[in-house]
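Undergrad: quick check, what structure comes out for this input:
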Amino acid sequence: MNLDKLKRWAAALKQNIFALYLASRDPLTPILAKSVIVLTIGYALSPIDLIPDFIPVIGYLDDLLLLPGGIWLAIRLIPARVWQGCKARAETESFTLPKSRGAAVVVALLWLLLCAWVFYWWLAT
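TA: Got it, this is the predicted structure:
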């Protein structure tokens, strides 16, 4: 994969995240789709990854699999007419992605729960 192709993929990813944000605010979007959108956007905007990037290979796999997978699932759950309108709007409007402190707290809590579980398991054995 060359650098230009990677840049186009990243730009499309950012645009899809913005389109998902717009779809989450549309009243015709089902609740299940909105839930998946909130989780996906929250993860995308979180400054803390589920698997930290400093872990070789695996650290980037979550970004390469979870985020596109969440976007794919959310798009499938959104009605086609709503998605087309939001995607067209995302292409014309500019949007800078803010950092989400709430999502960072959720990811940090997940890590804390995982550490507590491992510690409990270690004590039990």
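Undergrad: hey, let's count contacts and neighbours off CA atoms from now on
TA: Will do.
Undergrad: so how far is Leu20 from Arg101?
TA: Distance, Arg101 to Leu20, using Cα to Cα, to the nearest Å: 19 Å.
Undergrad: give me the more crowded residue out of those two.
TA: Leu20 (27 against 14; other Cα atoms under 10 Å).
Undergrad: run this one through as well so I can compare:
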Amino acid sequence: MLERLKKAAKRLKAELLALGYAARDPRTPWYARAFALLVLAYALSPIDLIPDFIPVLGYLDDLLLLPAGLWLALKLIPPEVMADAHAEAARNPHKLAKSTWGLLLMLVIYAALIVLAWRWWTLR
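TA: Down below sits the predicted model:
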């Protein structure tokens, strides 16, 4: 069981790396690039939607949201671009690092969501 989880995590990291290469490819449509960058920012941001210290729920976003976002991003990118991105990721399997830009983007998104929720709540 643990070995299977390690393999799944390794596959997820490889897919995220390939997604990073595909997001930089000029053949990728703008909407797919924007969504891919959002998924990468969330994956590389040190801040999660649900903090990991919360029992069970803390890992739920990592187990559900990230794979779902990755799946959708991969569906939006043309197959030939993803094939080239997978080949590039196999040639250059460097480690994904935490991203300061990802952190800033996620903080802006969380702040916007809080403001929208507050406005919705006060307008009721």
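Undergrad: what does stretch 9-25 of the second structure contact?
TA: Contact partners of stretch 9-25 of the second structure, identified using Cα atoms under 8 Å, 6 or more residues apart in numbering, comprise 28, 32-34, 36-37, 40, 67, 70, 73-74, 77, 81-82, 84-86, 88-89, 93, 96.
Undergrad: measure Trp101 of the second structure to Leu38 of the second structure for me?
TA: 11 Å.
Undergrad: more crowded one of these two?
TA: Leu38 (19 against 12).
Undergrad: so the more buried one, which state does it fall into?
TA: With DSSP: H, G, I helix; E, B strand; the rest coil as the basis, Leu38 of the second structure sits in helix.
Undergrad: any idea how far the residue nearest the centre of the first structure is from Asp49 of the first structure?
TA: When Cα atoms, centre = their mean is applied to the first structure, the residue found nearest the centroid is Thr40 (3.0 Å). In this view, Thr40 of the first structure and Asp49 of the first structure are 12 Å apart by Cα to Cα.
Undergrad: which residues of the first structure fall in helices?
TA: Here the first structure has its helices, by DSSP state H, at 3-24, 31-45, 58-77, 80-92, 101-124.
Undergrad: single out the most deeply packed of those helices.
TA: Across the helices of the first structure, averaging neighbours per residue (mean count of other Cα atoms under 10 Å) puts helix 31-45 on top, at a mean of 19.
Undergrad: just checking, what packs against it?
TA: Applying 3 or more Cα pairs under 8 Å, 6 or more residues apart in numbering; DSSP states H and E, one finds that helix 31-45 of the first structure contacts helix 3-24, helix 58-77, helix 101-124.
Undergrad: 6 Å instead, please
TA: Helix 31-45 of the first structure sits against helix 58-77, with contacts defined as 3 or more Cα pairs under 6 Å, 6 or more residues apart in numbering; DSSP states H and E.
Undergrad: check contacts around Ala73 of the second structure.
TA: By Cα atoms under 6 Å, 6 or more residues apart in numbering, the contact set of Ala73 of the second structure is Ala36.
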